[in-house]
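Novice: Starting from these lines, generate the structure:
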Amino acid sequence: MSRLLLFNKPYGVLSQFTDAEGRETLANYIDLPGVYPAGRLDRDSEGLLLLTDDGKLQQKIADPKYKKWKTYWVQVEKQPDETALQQLRDGVTLKDGPTRPAQVKVIDEPALWPRTPPVRFRQNIPTAWLELKIREGRNRQVRRMTAAVGYPTLRLVRVSIGEWGIQGIAPGEWQEQHI
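Specialist: Below is the predicted model:
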């Protein structure tokens, strides 16, 4: 039986167990031998990170060829217009090539935990929240996509990967499922 951990990664934590520079890592939160992240989540992003002790399951979660949707709640600078949203839906060309089309919609501000440190707030620049779903996971892809269409990301929270989500899991906490 395979182990699968659903971890709500806090802001500022690396998606690895060791760091030569002494920054916070998964080891600060998870003390289980033999589990490894299935994919990554940037240090300045929050939310769902899956860990498993099963290499085949790890590949099925992380490899884009299995087409698992990853859902993010993204706070961006300014209020995106329909042109920018359609560009994200069509796929955006980044330095490393075009992205696959995304599913995206503007959402009300989600009920999230406070981030430490808080997102910088500038009174003269409004923000908006997007729900953005992608089927790939390049380095800092969501941030690069929103910036490419003129709306830089301020806060990024991954809320689900495929059928797994962080509902009911507080930041820094994890739940185990047996697969």
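
Novice: going forward, measure contacts and count neighbours with C-alpha atoms only.
Specialist: Will do.

Novice: Which residue lies nearest the spatial centre of the protein?
Specialist: With distances taken as Cα atoms, centre = their mean, residue 158 lies nearest the centre of the chain, 3.3 Å away.

Novice: That one in helix, strand or coil?
Specialist: Classification of residue 158 by DSSP: H, G, I helix; E, B strand; the rest coil places it in strand.

Novice: Quick one: residues contacting it.
Specialist: Neighbour list for residue 158: 45-48, 70-73 [criterion: Cα atoms under 8 Å, 6 or more residues apart in numbering].

Novice: how about a cut-off of 7 Å?
Specialist: 46-48, 71-73 (Cα atoms under 7 Å, 6 or more residues apart in numbering).

Novice: In JSON lines, list those along with neighbour count and secondary structure.
Specialist: Listed next are the contacts of residue 158 as JSON lines, based on neighbours: other Cα atoms under 10 Å; DSSP: H, G, I helix; E, B strand; the rest coil:
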{"residue": "46", "neighbour count": "24", "secondary structure": "strand"}
{"residue": "47", "neighbour count": "25", "secondary structure": "strand"}
{"residue": "48", "neighbour count": "29", "secondary structure": "strand"}
{"residue": "71", "neighbour count": "22", "secondary structure": "strand"}
{"residue": "72", "neighbour count": "23", "secondary structure": "strand"}
{"residue": "73", "neighbour count": "25", "secondary structure": "strand"}
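
Novice: how about this one, so we can line them up?
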Amino acid sequence: MSTLYLLHKPYRMLSQFTDKQGRATLADVIDVPGVYAAGRLDYDSEGLLLLSDDGSLIHRIAHPRHKQPKTYWVQLEGQINDEAMNALKNGVTLKDGPTQPAKARRIAPPAIALRDSRIDPKRHPTTSWLELTISEGRNRQVRRMTAHVGFPTLRLIRAAIGTWQLGDLAPGEWRKQTLHAPRPTKSSKRSGAPRHRHSK
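Specialist: Presented below is the predicted three-dimensional model:
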């Protein structure tokens, strides 16, 4: 039996517990001792981050060979067109090589909290939202993919990792799941524990 923590990492927070430069870290929102993040989210990205004190579980989630699909909600500059959508679905060639085909669809703006640093409508009068699912984990891959097809990313939210969903967690909130089988993506079970909110 293993314990997994699903956290909504806020914008401009590091995916680690300490920082010599005094930036916001996971220690500001979750106070469970001995846990580590399975993978990471960039400082300027938001959304689902998985944590556990079980090293083998973290490895199963984070290691590239397990190819956990990751789903993102992406706010783009401009109205993305069909040509760009098809390019993302088929794979694009970045500096570090071609990407694998992705799942991509247009979506309405998701029901999620406004970011502290909001998108300036004067600088970006037209935006669109995309749901993008990839099975790779290259550095800043989603941002590079959308820029490559001509629609830079303005806001990036990870909505799911495998079968784990961000759900209605607000930024800084987390919930706990108890896993009863060695393959968490197929046999996870929620513990029913309440969500937790960091109070400043």
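
Novice: neighbours of the residue mapped onto residue 13 of structure 2 from structure 1, just the number please.
Specialist: Mapped onto structure 1 by TM-score structural alignment, residue 13 of structure 2 lines up with residue 13. For residue 13 of structure 1, the count of nearby residues is 22 (other Cα atoms under 10 Å).

Novice: I figured residue 13 of structure 1 hits residue 27, correct?
Specialist: No. Assessed by Cα atoms under 7 Å, residue 13 of structure 1 is found out of contact with residue 27, at 9.8 Å.

Novice: I'd like to know how far residue 79 of structure 2 sits from residue 15 of structure 2.
Specialist: The gap separating residue 79 of structure 2 from residue 15 of structure 2 is 31 Å, by Cα to Cα, to the nearest Å.

Novice: just residue 52 of structure 2 next, same as before
Specialist: Distance, residue 52 of structure 2 to residue 15 of structure 2, using Cα to Cα: 13 Å.

Novice: next one: residue 23 of structure 2
Specialist: 11 Å.

Novice: out of the two, which sits in the busier spot?
Specialist: The residue with more neighbours, out of residue 23 of structure 2 and residue 15, is residue 15; 21 against 11, by other Cα under 10 Å.

Novice: Burial check on the nearest residue to the more buried one once chain neighbours are set aside, number of neighbours?
Specialist: Nearest residue to residue 15 of structure 2, sequence neighbours excluded (Cα to Cα, 6 or more residues apart in numbering): residue 40, at 5.5 Å. The number of residues packed near residue 40 of structure 2 is 17, by other Cα under 10 Å.

Novice: Please identify the residue most distant from the middle of structure 2.
Specialist: The outermost residue of structure 2, judged against the average C-alpha position, is residue 122 (27.1 Å), by Cα atoms, centre = their mean.

Novice: quick one: the helix or strand containing residue 58 of structure 2 aligns where in structure 1?
Specialist: Using DSSP states H and E, residue 58 of structure 2 maps to helix 55-62. Mapping helix 55-62 of structure 2 onto structure 1 (TM-score structural alignment) gives residues 55-62.

Novice: compared with structure 2, how much does that stretch deviate?
Specialist: Compared with structure 2 after fitting, stretch 55-62 of structure 1 has a mean deviation of 1.4 Å; criterion: mean Cα distance after the TM-score superposition for structure 1.

Novice: Pull out the buried positions in that stretch.
Specialist: Buried residues in stretch 55-62 of structure 1, defined by neighbour count with 16 or more other Cα atoms under 10 Å: 57-58, 61-62.

Novice: Pull the residues that contact that stretch.
Specialist: Contacts to stretch 55-62 of structure 1, defined as Cα under 7 Å, 6+ apart, come from residues 38-39, 52, 66, 68.

Novice: Buried among those residues? Make that a ChimeraX selection.
Specialist: Those of the contacts of stretch 55-62 of structure 1 that count as buried under 16+ other Cα under 10 Å are selected in ChimeraX with:
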select :38,52,68
